[in-house]
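Asker: starting from these lines, generate the structure:
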Amino acid sequence: MHHLHTRRTLALLVVLIVGVVGGASATAAIMRAAAPVREVLVQSTNPKGGDGRTLYLQRVSIPGNTPLAAHTHAGTQIAAITTGTLRYTVIEGKPVKVLKPNALGTKPEFVRTIQPGQTYDVEAGYSVIEPAGTAHKVQVIGSSEVVVYVASLFTNGEPVSIPYVTAS
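Answerer: Next up is the predicted model:
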């Protein structure tokens, strides 16, 4: 009888381990699927008037309901949201400008600034200008993917995103 009890316990333990490992694998797969995808469309190192800098045009796709951790950028970025809505929070640094297209489709119109400590929902069709070093975070609002086109000018060799760590 003791032998049968040991076998059942062993079988239950195997099922539990498989479940935990399988669950961890599934969780890892979900976390990978929820990560933003950054695609560099064009990149130019040392463009005219930008010696020592790299100019990027990127397409960033962010899955629905995804938060992006607080971060900064080493240079100025202009980001145009083409689908969805981003909840944009400025943590510290310079204010971020929000723009929208005007009726003629020419020069964008100023909407507002997002000051440190403020949050604003930036909708498709709107753009933001992020000054270098401004700490911010974003959250996709809703289940639909958000697509953002980003133009960046960084010092050569700088990463496109730098995790923000508070000084506390």
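
Asker: make it CA atoms for all contacts and neighbour counts henceforth
Answerer: OK.

Asker: which strands and helices sit next to the host helix or strand of residue 77?
Answerer: Per DSSP states H and E, residue 77 falls inside strand 76-83. Other elements packing on strand 76-83 under the criterion 3 or more C-alpha pairs under 8 Å, 6 or more residues apart in numbering; DSSP states H and E are strand 119-123, strand 127-130, strand 146-155.

Asker: let's have these in CSV, adding distance to residue 81 and mean neighbour count.
Answerer: Shown next, in CSV, are those (distance: least, C-alpha to C-alpha, whole Å; neighbours: other C-alpha atoms under 10 Å):
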stretch, distance to residue 81, mean neighbour count
strand 119-123, 7, 17
strand 127-130, 6, 22
strand 146-155, 4, 21
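
Asker: and those: which comes nearest residue 42?
Answerer: Ranking the helices and strands packed on strand 76-83 by proximity to residue 42 (C-alpha to C-alpha) places strand 146-155 first, at 9.5 Å.

Asker: contacts for that closest one next, please.
Answerer: If you take C-alpha atoms under 8 Å, 6 or more residues apart in numbering as the criterion, strand 146-155 is touched by 52-64, 74-86, 140, 160.

Asker: now with 7 Å, please.
Answerer: Defining contact as C-alpha atoms under 7 Å, 6 or more residues apart in numbering, one finds that strand 146-155 is touched by 52-64, 74-85, 140.

Asker: just stretch 159-168 next, same as before
Answerer: Contacts for stretch 159-168 (C-alpha under 7 Å, 6+ apart): 70-73, 135.

Asker: same check, this time on stretch 43-63
Answerer: Residues from elsewhere that reach stretch 43-63 (C-alpha under 7 Å, 6+ apart): 34-42, 144-156.

Asker: next, the angle strand 119-123 makes with the strand holding residue 77.
Answerer: 60 degrees (axes from the mean of the first three to the mean of the last three C-alpha atoms, to 10 degrees).

Asker: let's see this one next, to set against the first:
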Amino acid sequence: MTHPRRPRPPARGARLVAALVAALVVALPSGGMTAAAEPAPTATATRQEFAEAAPRNAPGQTLYFQRVTIPPGLALVPHFHEGLQLGRVVRGTLTYEVVSGTVQRVDRAGRTESVTGPRTIRVRPGETLIEDAGLAHTGANRSRGPVVIDVAALLGTGAPLATPLGQPATGTRVALTVELFSQETRLTELGATVLYGWNRLTGTATDPSGPVAVEMQASVDYTSGSGPFSGFVTFTFADGAVIGTRMEGLATRGADGATQFASTVGVLGGTGRYAGATGTGTFTGTRTAGVGQPATLTFTLTVGRA
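Answerer: The predicted structure is shown next:
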């Protein structure tokens, strides 16, 4: 495939980004490497954006649907992504190197293979790669024709589409573990299995600056102790700075009666040193008894600026 010689109309040109691409996504900075004994490429990769959205069930994250075209001879800068990505090769053969970590390759028959680095594989049309956040990898087009990949990527809002290895993820990392105690509840039970309502919990964590007050306002919709929850979590730091977040998660009750929690978190804003904050994160945790009893949670946030 060759690129058209006449300039594209501005509306479409805005969606075709000439940049070095990550193996499944573009927007890496210039300075890409070329493979040994290969001529330097005369073209750059392009990204065509089909759509993007901000899913309500993934607060603080943006979902992208794109088509990436990598011209012959182009090799890519080793990099990682700040989120989950799926890429299906539509045309050509992608030479894909796992630098560290594990990628899932799904073949045309739907069989899944785990590929752990360091290792190089060839990904052919109809095959799909599933990349977790932080997977270190690179790729190249060593064929005579273009490689075309359709990509779905769920990334932190505001995060780059790809981050070169050696460059930290955008934002400040905030990691806290806290035991939360219920202060108020309004719950409705229907029969022996359905429970819904809200719960306000508070607790105190610590970070290098001192104590951190944590308040959670949670709505729950459980059947037999398991189900979705949502709400807000506010962190107030020792210097008075505040981070406000929204959560969407899932509670899973085990046979022993303990409940496991997993949630995504989106930063809504902040005050003080976190004024104008944006970002994303997660939390996981456990509660050994019923709703309204103490829960121990570990939060990990990446906080940036708008």
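
Asker: now render the contacts of stretch 159-168 of the first structure as JSON lines, adding secondary structure.
Answerer: JSON lines is the format used below for the contacts of stretch 159-168 of the first structure (DSSP: H, G, I helix; E, B strand; the rest coil):
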{"residue": "70", "secondary structure": "strand"}
{"residue": "71", "secondary structure": "strand"}
{"residue": "72", "secondary structure": "strand"}
{"residue": "73", "secondary structure": "coil"}
{"residue": "135", "secondary structure": "strand"}
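
Asker: got a PyMOL select line for the buried ones in these?
Answerer: Of the contacts of stretch 159-168 of the first structure, the buried ones go into a single PyMOL selection, burial set by 16 or more other C-alpha atoms under 10 Å:
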select buried, resi 70+71+72+73+135
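
Asker: quick one: which helix or strand includes the closest residue to residue 119 of the first structure other than its chain neighbours?
Answerer: Nearest residue to residue 119 of the first structure in three dimensions, chain neighbours excluded: residue 89, at 4.2 Å (C-alpha to C-alpha, 6 or more residues apart in numbering). According to DSSP H and E, residue 89 of the first structure maps onto strand 85-92.

Asker: contact partners of that strand?
Answerer: With C-alpha under 7 Å, 6+ apart, strand 85-92 of the first structure has contacts from 114-124, 134-141, 146.

Asker: how close does residue 107 of the second structure get to residue 129 of the second structure?
Answerer: Per C-alpha to C-alpha, to the nearest Å, residue 107 of the second structure is found 9 Å from residue 129 of the second structure.

Asker: and what of residue 266 of the second structure?
Answerer: 26 Å.

Asker: ok so residue 12 of the second structure is a helix residue?
Answerer: Yes. Residue 12 of the second structure: assigned to a helix according to three-state DSSP.

Asker: for it, grab the count of nearby residues.
Answerer: Other residues near residue 12 of the second structure come to 11 when the count uses other C-alpha atoms under 10 Å.

Asker: before we move on, what about residue 29 of the first structure?
Answerer: 11.

Asker: the spatially most central residue of the first structure: which element?
Answerer: With distances taken as C-alpha atoms, centre = their mean, residue 68 lies nearest the centre of the first structure, 4.4 Å away. For residue 68 of the first structure, the host element (DSSP H and E) is strand 67-72.

Asker: which part of the second structure matches that strand?
Answerer: Strand 67-72 of the first structure lines up with residues 75-80 of the second structure when matched by TM-score structural alignment.

Asker: report how many residues lie close to the counterpart of residue 43 of the second structure in the first structure.
Answerer: Here residue 43 of the second structure is matched to residue 34 in the first structure, going by TM-score structural alignment. Residue 34 of the first structure: 16 surrounding residues under other C-alpha under 10 Å.

Asker: before we move on, what about residue 115 of the second structure?
Answerer: Neighbours around residue 115 of the second structure, by other C-alpha under 10 Å: 18.

Asker: what does the helix or strand harbouring it contact?
Answerer: Assigned by DSSP H and E, residue 115 of the second structure falls within strand 112-116. Outside strand 112-116 of the second structure, the residues that touch it by C-alpha under 7 Å, 6+ apart are 98, 100-106.

Asker: nearest to residue 299 of the second structure, of those residues?
Answerer: Nearest to residue 299 of the second structure among the contacts of strand 112-116 of the second structure, with distances taken as C-alpha to C-alpha, is residue 101, at 23.0 Å.

Asker: ok, now which ones touch that closest one?
Answerer: 116-117, 135-136.

Asker: considering those, which possesses the most neighbours?
Answerer: Neighbour-wise, the contacts of residue 101 of the second structure (other C-alpha under 10 Å) top out at residue 136, 23 neighbours.

Asker: isn't that residue up against residue 79?
Answerer: Yes. Using C-alpha atoms under 7 Å, residue 136 of the second structure is in contact with residue 79, at 5.6 Å.

Asker: nearest residue to residue 218 of the second structure other than its sequence neighbours?
Answerer: Of all residues not flanking residue 218 of the second structure in the chain, residue 231 sits nearest, at 4.5 Å (C-alpha to C-alpha, 6+ apart).
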